[in-house]
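Q: next input, structure requested:
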Amino acid sequence: MATHLFKRLSLLFGLLSSIGPWSENHDSVGIFPPTCSRIECPSFDVVHVGNGFEVRRYNSTVWMSTSPIQDISLVDATRTGFLQLFDYIQGKNDYDEKIEMTAPVITQVSPSDGPFCESSFVVSFYVPRVNQADPPPAKGLHSQKWGPVHAAVRQFSGFVTDENVGEEAAALQASLAGTSWSSAVEKGRADPTSVYTVAQYNSPFEFQNRVNEIWMMFDMEDDSAAM
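A: Got it, this is the predicted structure:
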């Protein structure tokens, strides 16, 4: 059973393994995710670069998402969601259609009220452009259609862990504090139940040049209003 799980994870994330060099930069701003030069990613424009963060505007997109996964561990919940999405792109859907891998795979986080309580996680796969108009449905998954949305973004390297993801999210919030973007994020939070989103671009079997991001997503009618 463990061997089968390892093979499935290896196949899933192996699709993300061919990326270009990325410097171990901890300034956490201004680096285009290198995986996106190799496989399809959602398009965005950088509308502001701040101290330790950047603000992006993403175009309308469709994502295939898991049902909420209840778990204490983000890492474990994300792994569970990854496996469901791997089966989906391998043809376990109503159309029996194989779908190209994209990046990033994201986990929307709705934290619990206490340190030993389960949080809620939704893991999502960006549907390729060729499938955006009619994404194959699948049991246990649902499509999310996003309108244009903004995201305050912080990048970090290494592996995502249950410990460092909270630290990085707190660092993003701290870097936003005192800026007009902080107010924009709070007022326009795209999903009131989700505090932040974790975006991962690499295979778990890569040990160097890793790129991860924290997104705080919000709706905003006028980009210039927060500048």
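
Q: contacts, neighbours, all on C-alpha from now
A: Noted.

Q: Three-state assignment for Gln208, please.
A: coil (DSSP: H, G, I helix; E, B strand; the rest coil).

Q: settle this for me: it is touching Asn202, isn't it.
A: No. Under the criterion of Cα atoms under 8 Å, Gln208 makes no contact with Asn202, lying 9.6 Å away.

Q: distance of the spatially closest residue to Cys41 that is not a sequence neighbour relative to Ile39?
A: Nearest non-adjacent residue to Cys41, counting by Cα to Cα, 6 or more residues apart in numbering: Ala103, 5.1 Å away. Between Ala103 and Ile39 the distance is 7 Å, computed by Cα to Cα, to the nearest Å.

Q: tell me which of these two has more neighbours.
A: Ala103 (23 against 17; other Cα atoms under 10 Å).

Q: packing partners of the helix or strand hosting Phe125?
A: Element membership of Phe125 [criterion: DSSP states H and E] is strand 119-126. Helices and strands touching strand 119-126, as assessed by 3 or more Cα pairs under 8 Å, 6 or more residues apart in numbering; DSSP states H and E, comprise strand 61-66, strand 69-71, helix 74-89, strand 105-110.

Q: run this one through as well so I can compare:
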Amino acid sequence: MGVALVLFELCFLVSAFLFRSVAGGGVGVVPAQCERIECPTYDVVGSGEGFEIRRYNSSMWISTQPIDDISLVHAGSVAFYQLFDYIQGKNSNHEKIEMTAPVIIEVKPSDGPFCASSFVVSFFVPKANQPTAPSSETLWLQKWGLTYVAVRQFSGFVKDEDVGVEAAALYASVAGTVWSDAIERSHAGDSASHYIVAQYNSPFEFKNRVNEIWFRFDVEEGAIASVV
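A: Okay, the predicted model is just below:
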């Protein structure tokens, strides 16, 4: 393991320990990271108190296999090495890939208080690399078509005890809105408690941190005109 990776890991863990996430409960902040590196493009098609609805264009992500862990922070740390190796050239094309944002973690919470949840951590593949995106022996490529996402933003360093609270707050915000039926249908059954945590900042940035909770959902073609 290289010295740079060890230092990155130590900074990540110390930062997560020292700084609590501060719930912003807002929307509309454009992360500073997206002014410096590539982020997936989207249109804001709706908003309400504490949330906005985005329509993401087609995008591609390189993802880890599910990681079973009791901690989102620890699972993200484990996944970092896999994704870092990939963008540094440990892939089928042996090519380096530019850093992007956000890194997203899909969360499938456990049923019990002490059971491991499942986490899939993904890195956005730059548009220039998407047509010939390299594969990996341990990671997998996933292509998103047109995707609708309900979003809630919060600041600070992500902590395990905060993300569930933020996800519940997003769920409460969209309840009863014109989007709630579509979100409920998409999150029925096994996916009822699934959500995504999007993180834009490096562990070295202590100010102006932007994180998001996402609910991905589908909008039926005939219903788009009535809600968009």
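
Q: so what does the strand ranked longest in structure 2 touch, helix or strand wise?
A: Longest strand in structure 2, counting residues (DSSP state E): strand 147-156. Under the contact criterion of 3+ Cα pairs under 8 Å, 6+ apart, strand 147-156 of structure 2 touches strand 21-26, strand 51-56, helix 160-174, strand 211-217.

Q: which of Gln208 and Asn202 of structure 1 has more neighbours?
A: Asn202 (27 against 14).

Q: just checking, the more buried one touches Phe13?
A: Yes. Using Cα under 8 Å, Asn202 of structure 1 makes contact with Phe13 at a distance of 6.8 Å.

Q: Asn51 of structure 1 maps to what in structure 2?
A: Structural alignment places Asn51 of structure 1 opposite Glu49 in structure 2 (criterion: TM-score structural alignment).

Q: next: Cys36 of structure 1.
A: Under TM-score structural alignment, Cys36 of structure 1 pairs with Cys34 in structure 2.

Q: quick check: that match vs Gln153 of structure 2, distance?
A: On the measure of Cα to Cα, Cys34 of structure 2 and Gln153 of structure 2 end up 15 Å apart.

Q: higher neighbour count, those two?
A: Gln153 (23 against 16).

Q: what's that one aligned with over in structure 1?
A: Per TM-score structural alignment, Gln153 of structure 2 is aligned with Gln155.

Q: how about stretch 190-202 of structure 1: buried residues?
A: Buried residues in stretch 190-202 of structure 1, counted by 16 or more other Cα atoms under 10 Å: Ala190, Ser194, Val195, Tyr196, Thr197, Val198, Ala199, Gln200, Tyr201, Asn202.

Q: the residue lying closest to Gln153 of structure 2 once chain neighbours are set aside - how many residues pack around it?
A: Nearest non-adjacent residue to Gln153 of structure 2, counting by Cα to Cα, 6+ apart: Glu212, 4.3 Å away. Neighbours of Glu212 of structure 2 under the rule other Cα under 10 Å: 24.

Q: who's in contact with Glu212 of structure 2?
A: Taking Cα atoms under 8 Å, 6 or more residues apart in numbering as the criterion, Glu212 of structure 2 is in contact with Val151, Arg152, Gln153, Phe154, Val197, Ala198, Gln199.

Q: how about a cut-off of 10 Å?
A: 25-27, 102, 104, 150-155, 158, 163, 166-167, 196-200 (Cα atoms under 10 Å, 6 or more residues apart in numbering).

Q: next one: Cys41 of structure 1
A: By Cα under 10 Å, 6+ apart, the neighbours of Cys41 of structure 1 are Pro33, Thr35, Met101, Thr102, Ala103, Pro104, Val105, Tyr126, Val127, Pro128, Arg129, Tyr201.

Q: got a ChimeraX select line for the buried ones in the residues you listed?
A: This is the ChimeraX syntax for the buried subset of the contacts of Cys41 of structure 1, where burial follows 16+ other Cα under 10 Å:
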select :33,35,101,102,103,104,105,126,127,128,201
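
Q: and of the contacts of Cys41 of structure 1, the nearest to Asp71 of structure 1?
A: When the contacts of Cys41 of structure 1 are ranked by distance to Asp71 of structure 1 (Cα to Cα), Val105 comes first, at 18.1 Å.

Q: measure the residue positioned nearest the centre of structure 2 to Asp181 of structure 2 for me?
A: A centroid search over structure 2 (Cα atoms, centre = their mean) returns Ile104, at 2.3 Å, as the residue closest to the centre. Relative to Asp181 of structure 2, Ile104 of structure 2 is positioned 25 Å away (Cα to Cα).

Q: what does Asn129 of structure 2 give?
A: Applying Cα to Cα to Asn129 of structure 2 and Asp181 of structure 2 gives a distance of 36 Å.

Q: again with Glu212 of structure 2
A: Distance, Glu212 of structure 2 to Asp181 of structure 2, by Cα to Cα: 22 Å.

Q: just the buried positions in the helix or strand containing Leu5 of structure 2, please.
A: For Leu5 of structure 2, the element it lies in under DSSP H and E is helix 3-18. Within helix 3-18 of structure 2, the residues scored as buried using 16+ other Cα under 10 Å are Phe8, Glu9, Phe12, Ser15, Ala16.

Q: which one among the residues you listed gets closest to Thr177 of structure 2?
A: Ala16 (34.3 Å).

Q: check contacts around that closest one.
A: Leu10, Val73, His74, Gly156, Phe157, Val158, Lys159, Asp160, Pro203.

Q: in TSV, list those residues along with distance to Leu146 of structure 2.
A: Converted to TSV, the contacts of Ala16 of structure 2 look like this (distance: Cα to Cα, whole Å):
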residue	distance to Leu146 of structure 2
Leu10	38
Val73	29
His74	31
Gly156	30
Phe157	30
Val158	28
Lys159	30
Asp160	30
Pro203	30
